[in-house]
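Trainee: okay, predicted coordinates and the sequence, questions at the end:
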Amino acid sequence: MDIKQYVMCGCTNVPPAELDIPVKSQFIISVKVDGAKCMECGEEYYDMQSLKAIEELEKD
């Protein structure tokens, strides 16, 4: 994921990162996804495919 600038805080340091995303599931605590993380405010980004997969895990 290549983000040039986070528009909310103006930070241009938003490198790719492996993110540990919490999942509301009985059997899974969290999943690791490829994304990006703002080094100024900590905001995390990941793609829609990852979001849909996480939503499916939370349905069960």
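Mentor: Nice, thanks for sending it over.

Trainee: switch to C-alpha atoms for all contacts and neighbour counts from now on
Mentor: Noted.

Trainee: what helix or strand does D34 sit in?
Mentor: strand 30-37 (DSSP states H and E).

Trainee: structure two is appended below for comparative analysis:
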Amino acid sequence: MQIEYEATFANIDKDEVRDRLQKAGGRLIKSEFMQKRRNFNLPRGNEIEGGWMRVRNEGDKITMRLK
């Protein structure tokens, strides 16, 4: 399974960042939500070198990705 990197930023004033983004022309597409995900190795006989699968609950939809 390949490594997928994610970043977490601590001590961020979300309201300040949102305000700055809005002033720069940004707009909110999706409100904050708790994302849940599960990663899976592919079954024997169906492996893809370096491949893996992810199922993610994005709040309003569930997605599956083969990577």
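Mentor: The structure has been received and is ready for your questions. Small disclaimer: the values here were computed from a predicted structure and weren't measured.

Trainee: tm score of chain vs chain?
Mentor: Overlay of the two chains. TM-score (TM-score structural alignment, normalised by the length of structure 1): 0.25; 37 aligned residues with a C-alpha RMSD of 4.4 Å.

Trainee: quick one on the thing from earlier: so which elements touch the next helix or strand after the strand holding D34 of structure 1?
Mentor: Counting by DSSP H and E, the next helix or strand C-terminal to strand 30-37 of structure 1 is strand 44-45. Other elements packing on strand 44-45 of structure 1 under the criterion 3 or more C-alpha pairs under 8 Å, 6 or more residues apart in numbering; DSSP states H and E are strand 30-37.

Trainee: buried residues of the strand it packs on, list them for me.
Mentor: Residues 33, 35-37 are the ones in strand 30-37 of structure 1 that count as buried (16 or more other C-alpha atoms under 10 Å).

Trainee: next: stretch 50-60 of structure 1.
Mentor: 54, 57.

Trainee: count of neighbours near F40 of structure 2?
Mentor: F40 of structure 2 has 12 neighbouring residues, counting by other C-alpha atoms under 10 Å.

Trainee: gap between the nearest residue to it once chain neighbours are set aside and D19 of structure 2?
Mentor: Distance criterion C-alpha to C-alpha, 6 or more residues apart in numbering; nearest residue to F40 of structure 2, sequence neighbours excluded, is M53 at 5.1 Å. Applying C-alpha to C-alpha, to the nearest Å, the value for M53 of structure 2 to D19 of structure 2 is 36 Å.
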